Structure formats: structure tokens, C-alpha cells
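**Q** The sequence isn't on hand, but the structure is:
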């Protein structure tokens, strides 16, 4: 209950304090990326396996038909979008998801249905958690797009290496998370004081 109240109150404060930033980013998207919406919306799997709509600032072109796996430098990511993604500004609208109770500040990143449906056995305990803007797996793989840019088959590498590791980390978080631990993860996210995943070598 403390975490839920903290999430909603801090999300409201964040939206109030950051509205000038939200407005500037929205205007930049309209000017630099015309012909499409400011927000990108997508169905994700939330707490107890329920679908919800996640909101982000749009960072890609409208004409792409790419996968849910993003790779640094790919053409569908616009120059402005690359900047937004680098500094995580594209995720600011998720504060609304936290405010309305779909998400938490800290928790497993919400997956698209295909990945969440692949969870089996004990791993499905992760779905009992409210998904988060950040979390231990998100912090470890904060450079995920750069990692995927170094391998021949990003989708295969994600499915066989990164996704299972995230599941392991998130399951450990399920068993051991605390409110104070969440506060620490929030500060680690702000200051990026976490050991990032190493970029694999000799995969090309």
C-alpha cells in the first residue's frame, strides 16, 4: 500500500513539475516528425496478466513495420527519436500510467503479449507485480539497443540471451523487493549508478 500511494503521489508531482518539458518535447515531435501523433501507444501486459495501454513519446517514423525489438542506429528511429530514447525522455508519458495505477515506478518492464505469454511455471510469478518504468533488469540493460546493434541476429539474441536473463532478474526482484530497495533503484536510474550489461564481442 505504501508503494502504491508513493507511486501515485509522485507521479502526480512529476507530471505537474515536468509539464514544461512534456510540452517542449511534444512541440518538437510535431515540428521535427510531422505526419503522425505525438504519443506512441501500445498494448502491454500488466499486473495479473491484464492488458493495458502504455504511453510513450513517439520516436520512430510512421511508415515502418518493424518488430518490438529496437536496435541502436536503425533507420526507423528518427534523429530526434534517438535523442529522446538516449535520455529516456520518450518514457515520460508513462508517468500517466503510474498515476492511473497501470504501472509503478519500479518493477519489471511490461512486455508485449507474445513475450509475456511465453513465461512458464515459477516465472509467471513476475506477472503478480505491477510493471515499472525502471527496475533491476532495466538498469542492467539500459544499453540494450547498443548491445543488439553488435550481433548478427538481434531478435534471436534477445530471445535466447537477454529475455531469459531479464526473467531471472525480475523473478529475484519478486522474491526480494522492498520499498527502500525501490527508492535505491530510482536513484540508481536517475544517476545511472548501476553496472551495465557488457556488450558481447566477436558476434559479427
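**A** On my side now, so go ahead. Note that the structure is predicted; figures quoted are calculated from it, not measured.
**Q** Every contact and neighbour count from this point should use C-alpha atoms.
**A** OK.
**Q** Residue 84 against residue 90, yeah?
**A** Yes. Between residue 84 and residue 90 a contact is recorded at 5.2 Å, counting by C-alpha atoms under 8 Å.
**Q** nearest spatial neighbour of residue 97, skipping sequence neighbours?
**A** Using C-alpha to C-alpha, 6 or more residues apart in numbering and skipping residues adjacent in sequence, the residue nearest residue 97 is residue 103, 5.4 Å away.
**Q** Structure two is appended below for comparative analysis:
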């Protein structure tokens, strides 16, 4: 990460320390409130997962966050056990590894609720670049590592724009190649732009847009 391509973004964030502090305080307060509110719904979802298919309740895959720190993300399991060993790390539309309960959880993004644990621990934030699998980060271009200057996020402008990502690669033969060469560069354009424009207020706005996107609203760019 010690390269000129990343230094530009580091300098930008150094000038926005108040927003960074507010970001972390918000994560702690909102994360605690959400955990209290969601404890019972998450328990119900956990039971549904266990009844629906064999395997653990949570999906724990190694991901990368701030300054290259490794951590195991918390997500409700939406696929058959050991799905990552029988297919690509990227999920495509109509993926036959997805369970019946998993389809419903993914549709409403409820599979990501347990990430509140990662937010409280500091490994993730409510807003930030989605944490990539290790094998993809190993293929990053130098500038892409700037996204690791901040904690990985549950949502972002990129997440909203690419909420139908699985459909984009549904019919391709080499999913990993298409993701790295075609999908990832587009996502990184928005991820890096978000760092250039980083502010606490903008992140709050992104959270509201995420809620609307999940409810089916069409994307409205902040630049329009």
C-alpha cells in the first residue's frame, strides 16, 4: 500500500479526520442499537436456515479490511455447505448452490444482517467498499489498494449500482476472469470516487439510498 497511487487517497483522508471520527462513533452507536433490535429476527432466521439445509448458520469466509487486515466475515449462510469449494467465489444469478431460504434472504439482503458483529468489532463499517475475497485482492492494481485505507463496508454507492451483479455474469463461462477484467474495474471506479468525495454526511445519504434500493427504487446518482 506504500505507493504513489495510494498516497493520493491517504492524503485526502488525512484532511477529513473529523468525518472519520464521526463515522466510527456512528458505527458503534448504530451498531449497538441494531443488534438489540435485530437479535430476535436474526434468531428466527437462524432457525429457518438450520431447518432448510444442513450446515452452519453463518458463512465465514476470509476477507480483507483496513490496511490489509484479514478477518472472517459474518453472513447468514445462503448456500449449501462448502459452496465455495464447489464453485466460484462470485455468485451468479440462478446459482444452484443457493438454498430455498437463501434465495429469500439474498433478495432482501437479510443475509448481511450478522455483519453488525463485524461493524462493532471495527473490521467493517456500515458504508465502505465491499470486502473482497483474498484471491481477488491478490490481483488488485496498485490504485485499488486505496480502498483498504478504510474499513470494508456493508453497503456503498457501488453496492447500489451493482445490486444486480449476479445477473451480469449469469451466462458467462469464466466467471472469475469476467469479474476481474470487466466487473471489478467498473466497481473500483465508484469505490475510489467515494474516497475522493468522502464525508460523514455523504455516507449517511448512501445508507438511505441503500434502503430505497432494497425496496426496489431505481438508482439516483448523487452527481445528478
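**A** Sure, I can see it. Everything numeric in this text was worked out from a predicted model, so none of it was measured.
**Q** Which neighbours do residue 84 and residue 90 of the first structure have in common?
**A** Residues touching both residue 84 of the first structure and residue 90 (C-alpha atoms under 8 Å, 6 or more residues apart in numbering) are residue 59.
**Q** Comparing the two, which residue is more hemmed in?
**A** Neighbours per residue (other C-alpha atoms under 10 Å) separate residue 84 of the first structure from residue 90, with residue 90 holding more: 22 against 19.
**Q** In the second structure, what residue corresponds to that one?
**A** When the second structure is aligned by TM-score structural alignment, residue 90 of the first structure is paired with residue 111.
**Q** Give me the distance between that match and residue 42 of the second structure.
**A** From residue 111 of the second structure across to residue 42 of the second structure, the span is 9 Å (C-alpha to C-alpha, to the nearest Å).
**Q** Also residue 137 of the second structure?
**A** Separation of residue 137 of the second structure from residue 42 of the second structure (C-alpha to C-alpha): 30 Å.
**Q** before we move on, back to that, aligned against the second structure, show me the partner of the residue nearest to residue 97 of the first structure.
**A** With TM-score structural alignment defining the correspondence, residue 103 of the first structure maps onto residue 124 in the second structure.
**Q** Check residue 156 of the first structure too.
**A** Aligned counterpart of residue 156 of the first structure in the second structure: residue 177 (TM-score structural alignment).
**Q** what's the one helix or strand that match maps to packed up against?
**A** Element membership of residue 177 of the second structure [criterion: DSSP states H and E] is helix 175-178. Using 3 or more C-alpha pairs under 8 Å, 6 or more residues apart in numbering; DSSP states H and E, no helix or strand is in contact with helix 175-178 of the second structure.
**Q** and for it, what are the contacting residues?
**A** Residues from elsewhere that reach helix 175-178 of the second structure (C-alpha under 8 Å, 6+ apart): 88-90, 169, 172.
**Q** mean offset of that helix relative to the first structure (after superposition)
**A** Compared with the first structure after fitting, helix 175-178 of the second structure deviates on average by 2.6 Å (mean C-alpha distance after the TM-score superposition for the first structure).
**Q** quick one: contacts for the match of residue 103 of the first structure?
**A** Residues near residue 124 of the second structure by C-alpha under 8 Å, 6+ apart: 65, 115, 118, 151-154.
**Q** Next: residue 185 of the first structure.
**A** Residue 185 of the first structure sits next to 106, 134-136 when contact means C-alpha under 8 Å, 6+ apart.
**Q** If you rank these by neighbours, which is first?
**A** Counting neighbours by other C-alpha under 10 Å, residue 106 leads the contacts of residue 185 of the first structure with 26 neighbours.
**Q** which residues touch the spatially closest residue to that one that is not a sequence neighbour?
**A** Closest residue in space to residue 106 of the first structure, ignoring its immediate chain neighbours: residue 132 at 4.4 Å, by C-alpha to C-alpha, 6+ apart. Residue 132 of the first structure sits next to 103-110 when contact means C-alpha under 8 Å, 6+ apart.
**Q** Can you pick out the ones from those residues that are in strands?
**A** Cross-referencing the contacts of residue 132 of the first structure against strands under DSSP state E gives 104-106.
**Q** Turn those residues into JSON lines, including distance to residue 36 of the first structure.
**A** Formatted as JSON lines, those follow (distance: C-alpha to C-alpha, whole Å):
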{"residue": "104", "distance to residue 36 of the first structure": "28"}
{"residue": "105", "distance to residue 36 of the first structure": "28"}
{"residue": "106", "distance to residue 36 of the first structure": "30"}
